[in-house]
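after the sequence you'll find the predicted model.
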Amino acid sequence: MPKLYPFLLAGGEMGQLTRNFDWSTTVLGSPDEWPQSLRTTVSIILTSKFPMFLWWGPELIQFYNDAYRPSMGVGTNGKHPTALGQRGADCWPEIWPTIKPLIDQILAGGESTWSEDQLIPIYRNGRLEDVYWTFSYSPVSDDTGQPTGVLVTCTETTEKVINVRDLKESKEQLEFAIEAAELGTWDLNPLTNKFTANARLKDWFGVLPEEEVLLSRATEVIAEKDRQRVVKAIGEALDYASGGRYAIDYTIVNPLNRSERIVRAKGKAWFTDDKIAYRFNGTLQDITSERKAQEETVAAQQLADMAIKSAGIGLFRVDMVTGKIVCSPAYAAIITGDATKTGLSRQGFASYVHPDDLLLLEANNKAGGETGVFYYQLRVIWDDGSIHHITVMGGLVLDESGKPIAYSGTVRDITDQEKQRQTLQEAEERFAQAQHQSDTLFRNVTNSSPTGLWLADEAGLITYLNKTLVEWTGKALEDLMGRGWADAIIEQDRQRSIDTFATAVGARAHYEALFRLKRGDGSIVWCQAAGDPYYREDGSYAGYAGFCLDINELVAGREALEQSEAKFRALIEEAPIATCLFVGRDMKIEVANEIMIGYWGKDQTVLGLPLSEAVPELHGQPFLSILDEVFTTGKTHEAKATRAELKVDGALNTYYFDFTYKPLRNTAGEVYGIMDMAVDVTQQVRIQQQIEESEERYRVLSSELDEQVQERTRQLEDSIQDLKRSNDNLEKFAYIASHDLQEPLRKIQQFGDLLKTRYETPSGESSAYLERMQSAANRMSRLIRDLLSFSRISTQRDSSGVVSLSEVINSVLVDLDLRIQETGAVIVVEPLPVVSGDPLQLGQLFQNLLSNALKFRQAERTPRIELTVKRIAASDLPLLVRPARLTASYYQIDVTDNGIGFEQKYVDRIFQVFQRLHGKSEFEGTGIGLAICEKVVANHGGGITATSKPGQGATFSIYFPV
């Protein structure tokens, strides 16, 4: 049975373990051999309800109480109970390099330490955990007065630190999401009609940031044409039967500059159990650019449709890989005679070509593949058996590497023109067969034709132009004969036209060319010229006969179409939101901007691919079937916050999108493609999910309060309870410090005075010991007084009074008058503002700052201290200053001295408890004064920082909310 010692009779598990421990196996030996100071300290630890821990002796043998035990971890996964009586180095190998220097500092006679929310990872519960602590290290002396042990008082604050960090991150994420989305936010209390809004919304409403937004102002800015509709939508949202949902687009007019803005409002009303709306909040999104882009797209499409209709042409695009043809109804009508025909391919097109023109088709396709340009004429046989002449114009479409992937262009039915040409040819044949008839008759026939007609001799020199063609040029007939016809062609096209005609004449082949002709009235028109060699009755070559058509309207229509298509593509590529165009039932990606391609996690190689092939992870998700349904029904599909699984950067992730699938129709009213517009709302959805999860967790607490307010209220109450417990513990500690710790000090000081009185002439060594003892007791007494001041300020936060800082400074200067006279200091004070606060705390703040300025002065220089003040905006606060209360502006009060200064890198350290930059022998003090200043400023909703250089004085800047 272990021997019972009175100082080990404390209750609890640690009392029992300490009594049963075989201390003779340690360097401390049996408890009856322990020094009295160790016995007293162990007794205090075991009876205290506050977490305490003790290292004792050179090997730092360990003691701790029940309150400290949970921080150790239990069993094989923790340090309890093996830590009792264990050497410190053996118990804490994972943090020993961190804490051993602090222990050595205390044992070497250094000041006690204090750290708040300090991260010190420890090994417990089977792993190395990140643990936060608020703790102090204090020396414990043996019976000879030498520091032999280190007493640790601490509280684990891991949960508090994590909660504060999580709350801050959640708030920052929400604020970032709102700011990134450029949303205006609003909140209406339907019971009081109180309306609040963020700064962006106030700017839209023409209200200053600090002004209050009245409900009447919120409705007055709505455009007159939309006001009644918006009021009705709000009324429906506040009706419980509607579910509280609110979504509407309308226009607002800024009352200051009359600028208009189209906005998209989304919100929700919240109801009590009695179905009465008690809150109505939401967001406004500026969709002005989006709406204008939509209107421009519609206008561009209408313009393109008009150009196509007026030109009488069909559009097509041929995929070089699949052979599929995407075309307009006009194309199908021109090729097959049936505008409803679909599913055409290159092979299908060839099946409609007249058998006698298949070799011509093959030759022109080959030539077009080499030059990149297609232009030819051939005959097609319609489904009804009729034969028609067409002109095909187009060009190759290349990918980024220059490889042809498709070719696109236009077709035009020129059957009527061809009939005219055939009519001419027949006329020429009749002319050849009846040369004996009058030349006048021939000229009358040709001159009556609305088509320009011409003849050339064997050498290709013009011998005849009909009246129509001569009138086009506005030139004299004799000027056009021979090669003079080329002078009517504009210079850019002239040589090419001459060379083309010369080549055809040399080969006696069909001639065809496009060029721009300058007419007599100065206008420039596009013309299509064609001709063929003709022969005499004996079969000998006689020259060329041909015609010339004015195709200016056709070319203008094609250019307008190309411009419209380019503008349409530009609108998509430059759209501020993700936009793309799918064509055909297989949803081939025709155009997609960088935002949309980025959402897919792909690159430009997806263009031209079917969506299911370009983004294969969409299989099994609803989007492909929705697109097919839109293509089939022709009905627009809109969806909000729809979940999508997309592979981005090689990883499959979950995203949420607001998107619209809008069908596009051709001139026949058929759907040929789908416009996809999407907005990534992943962050908003996740934030909303977090909010909804939080609301659900706390909904049961009170049906009368809003879920979000209730959650924050509970967190605030928990924080208040934690603060109260912390204050209670701090008050208990203050009580111990002011009574239990002060009482031994008073006895030491009294006994020292008695010894001095009894031995009026003690020996030199004895006198030195007494002086050191009295000096240490006085320092301890000052330290306890400063700790009491720090604890009172930490727990006293009443700042409801109105305080004149000028009066506070005057009172402080009266208290410091003797010190000011001794140092000869010059103090200059500007008129200071009035703030809300506690005059006693503010007095201690400025007394500490002025006392420091007087204490840390340079011996060879007269101290000079200046107090200045200015008002700054919140955005101008230094980055290191985190005020406890956020306002639009702050008073900046600078306390500047010409003292010894300090290194700027120590600016964070000087506001911590027990942190000193100078030795006790050099400058007296406890290292708590600036920590008290920081607490006072925080209690008053402000912040404090300092700037300095060694030898150049220091400036302490205080920021009070206005």
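Cool, the structure landed.

please make it C-alpha for all contacts and neighbour counts, starting now.
Fine.

in a strand, that's where Trp186 is, yeah?
Yes: counting by DSSP: H, G, I helix; E, B strand; the rest coil, Trp186 is found in a strand.

spit out the contact partners of it.
By C-alpha atoms under 8 Å, 6 or more residues apart in numbering, the contact list for Trp186 reads Phe195, Thr196, Ala197, Asn198, Leu201, Asn281, Gly282, Thr283, Leu284.

hold the first one in mind and look at this next one:
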Amino acid sequence: MNKKFHFLDDGGEMGRLMREKDWSLTPLGEPNGWPQSLRITLNIMLNSPFPMFLFWGNTLKSFYNDAYRPILGDDGKHPKILGLNGKEAWSESWSDVEPMLKIVTEKGESIWKENLMVPIFRNGQMEDVYWTFSYSPVKDEAGCVSGVLVIVTDTTEAVLAERRLKESERRFREVANLSPVWIWITDNEINIQYSNRALLEYVGVENESDFTGQVWIDVVHPDDLDIVFKGFGKAVEDESGFTLEYRVKRKETGNYEWFKVLGAPKFEEGKMVGFIGTAMNIDKQKSFSDHLKKEVDIRTRELADSNDKLEAMNKELQSFAYISSHDLQEPLRKIQMFSEVLMENEFDKLSTSGKVKFEKIQSAANRMQSLINDLLSYSRTDTEKRVFEIVDLKDVITDVKNDLGDELNHKHGKITLLKSCKIEVVPFQFRQLMYNLLSNSIKYAKSDVSPEIIIDTAIVKNAKSIDSSLKNKKEYVQITITDNGIGFDEQFAEKIFEVFQRLHSRQEYVGTGIGLAIVKKIVQNHFGVISATGKLNEGSVFVIVMPKAQ
């Protein structure tokens, strides 16, 4: 090829292919013999960023540029159709293409088509491709049509996307019209653009086109219009969703019913263009809510009366505690004192029956003293001020062991602490808790076996698995107290923590039946839990789980 023809110098891949092709084997001959109109058209086409295709001459030889090249895909026509006759190059779609080419070549008229489906062979198979294109005549020096210039865009993706969008919209409308919930779309000015069948039927509008703009103003209760405008206005200002409750007139009855309306902003290309939302009829719930509110008001007043009565009872209980700690104990101490004097000075003068009666008087007085003391301890666990401090369990156990020294020595008992820990507690309550549990284990020891009590501790981090009232994020201490005493039947595991509950007669084991109830209340005051397991004649296990730090 003669390189002096610069009209083929540029054009990327297609310019190179045209330069390298042996045109002497074609009816066009060497490029130095090509007409000026062909050269100019090819030069324009090769340097254009728009996809272009040229049919030239009587046989409509094929030329195209780099921008057109992707339209042909892979494993298809490229590059063999370069220079081929139109009918040969486009045999699969020639019946569609030829009539349009004749309009241009024979009449010299331009034509334009949008989204026209013309199948072609590309990517190894036949494909239905949509095109938007123009066919324009290219005239030679004599003014005759010598070629057809095609400027084309493959719009297949756009066409299919639009079809998918329409199908999606069709399905949306289909589903929306089946929904009993209102579905609506508006613009920024609250002009209705779409409303589903349930909404239209409620307001008595037959056609969707009749319920547009701000027709909704006519069906919203006049007293609620301000709620609507303010709600939507704030949503526009904040660009956020909203929830409103207002009344809407039902066409069928003329009555207003309550609706709960939820809306959210609708954005296109980052700009808010309106709202989409739903509405649900809550008239029955609203009526029920109003009724419930009245009931709650009544119950609240009743509760206030009950609280007043409870406060009065608490004052009475406080008076009882005062009487228990002062007025009741004073005559009780005198009974005990005079009984002791009589027993010491007049015992020998009493008959056998009198001696037994005086011993019963002393025993009953001592039991009453224990009961009063335990009742006071039980009531104080709630009323006394709680000041938490960090204590070492080892120090508390040592202190309690000293207090229980006589009982331990008498029964040859042993208390062993395997592992100590520090824990934040109300010191005097925690000491009473440990005292009650350890003294309980000593009290209920077997008559022929020395009591052995083992105390162990462990850190618990998944406390909720032990009891749902505990928190996994908090660190707990588990204190386990195991003894070898008489134990108890498993069915009484909860009952033993109740006030005045005894599993044995007073003749067998002394006590008031309040000790373990005090223990449970103290554990609750420390936001912990306690449980017990036991087997008859094998012993008991008490497990306390309390926060390591409050």
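Here it is on my side, so go on. All values reported here derive from a predicted model rather than from experimental measurement.

report the TM-score for the pair.
Remark: TM-score between the superposed chains equals 0.51 [TM-score structural alignment, normalised by the length of structure 2]; 392 aligned residues with a C-alpha RMSD of 6.2 Å.

rewinding a little: any idea which of the contacts of Trp186 of structure 1 is closest to Thr955 of structure 1?
Closest to Thr955 of structure 1 out of those is Asn198 (35.9 Å), distances taken as C-alpha to C-alpha.

can you get me a residue count around Tyr544 of structure 1?
Tyr544 of structure 1 has 27 neighbours, counted by other C-alpha atoms under 10 Å.

roughly how far does it sit from Glu559 of structure 1?
32 Å (C-alpha to C-alpha, to the nearest Å).

do Ala777 of structure 1 as well
Taken as C-alpha to C-alpha, the span from Ala777 of structure 1 to Glu559 of structure 1 is 99 Å.

more neighbours: the two, which one.
Ala777 (20 against 14).

now check structure 2 for the residue matching that one.
With TM-score structural alignment defining the correspondence, Ala777 of structure 1 maps onto Ala365 in structure 2.

can you pull the contacts of that match?
Ala365 of structure 2 touches Leu332, Ile335, Gln336, counting by C-alpha under 8 Å, 6+ apart.

now Thr512 of structure 2
Listed by C-alpha under 8 Å, 6+ apart, the contact partners of Thr512 of structure 2 are Arg367, Ser370, Leu371, Asp374, Phe500.

can I get the buried part of those as one ChimeraX selection?
Remark: buried members of the contacts of Thr512 of structure 2, expressed as a ChimeraX selection using 16 or more other C-alpha atoms under 10 Å:
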select :371,374,500
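
list just the nearest of the contacts of Thr512 of structure 2 to Ser136 of structure 2.
Once C-alpha to C-alpha is applied, the member of the contacts of Thr512 of structure 2 that ends up nearest Ser136 of structure 2 is Phe500, at 108.2 Å.

so what corresponds to the closest one in structure 1?
Per TM-score structural alignment, Phe500 of structure 2 is aligned with Phe914.

quick one: the helices in the stretch 301-450 of structure 2, in order.
Under the criterion DSSP state H, counting those that start in this stretch, helices of the stretch 301-450 of structure 2 are mapped to 329-345, 352-383, 393-403, 405-410, 427-443.

outside of the third one, which residues touch it?
Just to be clear, that refers to helix 393-403 of structure 2. For helix 393-403 of structure 2, the surrounding residues in contact (C-alpha under 8 Å, 6+ apart) are Ile415, Leu417, Ser420, Cys421, Lys422, Ile423, Arg431, Met434, Tyr435.

what's the average distance for it when superposed on structure 1?
By mean C-alpha distance after the TM-score superposition for structure 1, the fitted helix 393-403 of structure 2 averages 1.9 Å away from its aligned residues in structure 1.

ok now that helix, how far from the chain's centre?
Remark: helix 393-403 of structure 2 is offset 49 Å from the chain centroid, using C-alpha atoms, centre = their mean, to the nearest Å.

in structure 1, what range does that helix match?
Taken onto structure 1 by TM-score structural alignment, helix 393-403 of structure 2 occupies residues 805-815 there.

which positions in that stretch come out as buried?
Those would be Leu805, Val808, Ile809, Val812, Leu813, for stretch 805-815 of structure 1 by 16+ other C-alpha under 10 Å.

now, which of these sits nearest Val380 of structure 1?
Leu805 (98.1 Å).

please determine how far the closest one is located from Phe911 of structure 1.
22 Å.

next SSE downstream of whichever helix or strand Glu169 of structure 2 is part of?
Using DSSP states H and E, Glu169 of structure 2 sits in helix 156-178. Next helix or strand after helix 156-178 of structure 2 toward the C-terminus (DSSP H and E): strand 182-187.

how close does the following helix or strand past that next one sit to structure 1?
Where DSSP H and E defines the elements, the next helix or strand beyond strand 182-187 of structure 2 is strand 192-195. For strand 192-195 of structure 2, the mean deviation from structure 1 after alignment is 2.9 Å (mean C-alpha distance after the TM-score superposition for structure 1).

just checking, what packs against strand 192-195 of structure 2?
strand 182-187 (3 or more C-alpha pairs under 8 Å, 6 or more residues apart in numbering; DSSP states H and E).

who touches the strand it packs on?
Applying C-alpha under 8 Å, 6+ apart, the external contacts of strand 182-187 of structure 2 come out as 176, 192-199, 273-280.

that strand: how far from the chain's middle?
The chain centre lies 27 Å from the centre of strand 182-187 of structure 2; the measure is C-alpha atoms, centre = their mean.

go on, stretch 280-299 of structure 2?
When distances are taken as C-alpha atoms, centre = their mean, stretch 280-299 of structure 2 is centred 28 Å away from the chain's centroid.

hey, where'd the helices end up in the stretch 501-650 of structure 1?
552-573, 594-600, 611-614, 623-633.

ok, Ile111 of structure 2 to Lys102 of structure 2 distance?
Distance from Ile111 of structure 2 to Lys102 of structure 2, by C-alpha to C-alpha: 11 Å.

first-to-last residue distance for stretch 467-478 of structure 1?
13 Å.

list the contacts of it.
Under the criterion C-alpha under 8 Å, 6+ apart, residues 446-453, 465, 488, 517-521, 548 lie in contact with stretch 467-478 of structure 1.
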